[in-house]
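Asker: Prediction below, plus the sequence it came from.
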Amino acid sequence: MATLPNPLPRLASLGLALPPGRLIDETDEGPWHEPLLWLADERAIPGTWSALRRTAPSAGLLPVVLDLGGGHGGPEKWELAPDEMSYPGDHDADEVLEELWEEYTEEGDEWPGLAEPLTPTADPDERATEIADSLADGGVVTDPHIALVPARRSADIPAAIGWMGPAHHESDTARLCAVLRSWEDRFGIRLVALGFDSLLVSVAAPPATLEEAEEVAAEHFVFCPDDIGDLETYAQKLIDRPTWHFWWD
């Protein structure tokens, strides 16, 4: 994956107010040649995300909540393969989704195309902060820890660390990151949390009607077919929803 210079080796000199934590340079194949991320030792608390979101991007880093629960441990034990990732900007979201649509739907079902951009009901970064703070109380993320990843946009975070959560669905996570980039532009999403095989985004421009939700649901179905079920029922749940959660088998 094409990347910008990694600021993590200089983390101590960047002047960021960080809680106790450690640099992670382990992958599924063993040590990586540079740190992939910084991970806080203690469980996330409200306010940490907001503080880092104000300071870390200027250093080329973005916060994300990692879920260390579910029996999978920390990212040192996850399947990380940064050398197998392409660059998200090399892929077109519409083309990626159309290819997956043809793979996961019956022959003759025509790809409906990308859903239209929707009107934001909140500032995307403020919505992300609100959602990140709420994860400290548990719920869908059982053991949240703040991390910092070298990335310029939240959509690129999974590929930047070589995250292989959707490997049984799509082995090159950068292709799905291209879809996340498109969702950033059309729906104001921000990647807020990653688990071993799950992903959570905040949504500043969710669908407001069933028609809009059905268009978005078609994209979700081919992005993560393992966790959708009945498409019409799923679409109804998307109306005005401030988060989208995906889980791959």
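Answerer: Perfect, I can see it now.
Asker: C-alpha from now on. contacts and neighbour counts both.
Answerer: Noted.
Asker: May I see the buried residues of the strand or helix carrying residue 200?
Answerer: For residue 200, the element it lies in under DSSP states H and E is strand 198-203. Neighbour-count burial for strand 198-203, with 16 or more other CA atoms under 10 Å as criterion, is recorded at 198, 199, 200, 201, 202, 203.
Asker: tell me which of the residues you listed is nearest to residue 50?
Answerer: Nearest to residue 50, judged by CA to CA, of those is residue 202 at 14.2 Å.
Asker: Leaving out the residues flanking it, which one is nearest to the closest one?
Answerer: Of all residues not flanking residue 202 in the chain, residue 243 sits nearest, at 4.5 Å (CA to CA, 6 or more residues apart in numbering).
Asker: try this one side by side with the last:
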Amino acid sequence: ETEDERLVYESAMNWIHYDLNKRHCYLPELLQTVRLALLPAIYLMENVATEELITKQRKSKEIVEEAIRCKLKILQNDGVVTSLCARPRKTGHALFLLGGQTFMCDKLYLVDQKAKEIIPKADIPSPRKEFSACAIGCKVYITGGRGSENGVSKDVWVYDTLHEEWSKAAPMLVARFGHGSAELKHCLYVVGGHTAATGCLPASPSVSLKQVEQYDPVTNKWTMVAPLREGVSNAAVVSAKL
């Protein structure tokens, strides 16, 4: 089960390349199992449409071209798209518990709703509190928070729920805690929060931040986007429309 079609596409291509001479003929059949129109637009155009194996096979090229047409209809909100390449998969969902406000914490738990159990998972590499967490596909991103001695962090840690391991992503542009985060069009947005106040005790928060940052998991880069009209902290942020 997956919500990230890049994993499906890359798995199919890895299988083909493992024995290219014998397996290249299966490429069109495999591409039809990938929800190509659900891939990020940039990834579809720059990685899939330019793949040499695909451009050399007429049938494979036609499949990708159809996916691009579907993607454009989706982006332009141009009617209902019924093609299989744009149909979301039926996936299972998981609930993770992590973090807190009073004490620094490095614990991560999975709530198994079928077994009615709470299962410990791999500890967060760097204990912290007042961070924000957001899921994109099969990965959980935790951003910022307060670390040792209440220092405010820019760090971003990523938990891969498939491989059950942590890795570090590019740090945010602004250190913050008490902020919100949400996913929109396969990108992560962090909103508001507090940062350390110059000349004050480390535990003293600054005024609420207006800054909003966008993170692209494909490029591993942060970008500052339009700020809020007023600073907020400990605010709820909901995906779909920010």
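Answerer: Received it, and whenever you're ready, just let me know what you need. Only a predicted model underlies this, so the values are computations on that prediction, with no experimental measurement involved.
Asker: quick one: TM-score?
Answerer: Remark: TM-score between the superposed chains equals 0.28 [TM-score structural alignment, normalised by the length of the second structure]; 116 aligned residues with a CA RMSD of 6.0 Å.
Asker: want to throw the buried residues of strand 198-203 of the first structure into CSV with distance to residue 214 of the first structure?
Answerer: Output for the buried residues of strand 198-203 of the first structure, formatted as CSV (distance: CA to CA, whole Å):
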residue, distance to residue 214 of the first structure
198, 22
199, 21
200, 20
201, 18
202, 19
203, 16
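Asker: circling back to that earlier point, these two touch, right, the residue nearest to residue 202 of the first structure and residue 201?
Answerer: Yes - if you go by CA atoms under 8 Å, residue 243 of the first structure and residue 201 touch, sitting 5.6 Å apart.
Asker: rewinding a little: and the residue nearest to residue 202 of the first structure, how close does it get to residue 147 of the first structure?
Answerer: 19 Å (CA to CA, to the nearest Å).
Asker: just residue 218 of the first structure next, same as before
Answerer: 31 Å.
Asker: Kindly report the same for residue 93 of the first structure.
Answerer: Residue 93 of the first structure is 27 Å from residue 147 of the first structure, by CA to CA.
Asker: Among the buried residues of strand 198-203 of the first structure, which one lies nearest to residue 160 of the first structure?
Answerer: Within those, the smallest distance to residue 160 of the first structure is 14.6 Å, found for residue 199 (CA to CA).
Asker: That closest one contacts residue 243, correct?
Answerer: No - at 10.4 Å, residue 199 of the first structure and residue 243 do not qualify as touching, with contact defined as CA under 8 Å.
Asker: if we can go back for a sec, got the contact list for the residue nearest to residue 202 of the first structure?
Answerer: 131, 200, 201, 202, 203 (CA atoms under 8 Å, 6 or more residues apart in numbering).
Asker: try 10 Å
Answerer: Contacts here follow CA atoms under 10 Å, 6 or more residues apart in numbering; on that basis residue 243 of the first structure touches 127-128, 131, 189-192, 200-204, 206.
Asker: Which strands or helices does the host helix or strand of residue 141 of the second structure pack on?
Answerer: Under the criterion of DSSP H and E, residue 141 of the second structure resides in strand 139-143. Under the contact definition 3 or more CA pairs under 10 Å, 6 or more residues apart in numbering; DSSP states H and E, strand 139-143 of the second structure sits against strand 132-136, strand 156-160, strand 165-169, strand 180-184.
Asker: Out of those strands, which is closest to residue 10 of the second structure?
Answerer: So among these, strand 156-160 is nearest, using CA to CA, at 16.3 Å.
Asker: Can you check what angle separates that closest one from strand 139-143?
Answerer: 160 degrees (axes from the mean of the first three to the mean of the last three CA atoms, to 10 degrees).
Asker: name the helices or strands packed onto strand 156-160 of the second structure?
Answerer: Identification of packing neighbours for strand 156-160 of the second structure by 3+ CA pairs under 10 Å, 6+ apart yields strand 132-136, strand 139-143, strand 165-169.
Asker: what's the following helix or strand after the helix or strand containing residue 27 of the second structure?
Answerer: Using DSSP H and E, residue 27 of the second structure sits in helix 27-31. Where DSSP H and E defines the elements, the next helix or strand beyond helix 27-31 of the second structure is helix 41-43.
Asker: buried ones in that next one?
Answerer: Neighbour-count burial for helix 41-43 of the second structure flags residue 41 (criterion: 16+ other CA under 10 Å).
Asker: list the helices and strands it packs on?
Answerer: Under the contact criterion of 3+ CA pairs under 10 Å, 6+ apart, helix 41-43 of the second structure touches helix 58-75.
Asker: Can you name every helix or strand that the helix it packs on contacts?
Answerer: Of the remaining helices and strands, those touching helix 58-75 of the second structure by 3+ CA pairs under 10 Å, 6+ apart are helix 27-31, helix 41-43, helix 52-56.
Asker: so which of those helices is the most packed in?
Answerer: Across these, the average number of neighbours (mean count of other CA atoms under 10 Å) peaks for helix 27-31, which reaches a mean of 17.
Asker: which other residues reach that helix?
Answerer: With CA under 10 Å, 6+ apart as the test, helix 27-31 of the second structure has contacts from 8-9, 12-13, 15-16, 53-54, 57-64, 85.
Asker: What's the ChimeraX line that selects buried ones from the residues you listed?
Answerer: Buried subset of those, written as a ChimeraX selection, criterion 16+ other CA under 10 Å:
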select :8,9,12,13,16,53,54,60,61,63,64,85
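Asker: On the three-state scheme, residue 96 of the second structure is what?
Answerer: Under DSSP: H, G, I helix; E, B strand; the rest coil, residue 96 of the second structure falls in the strand class.
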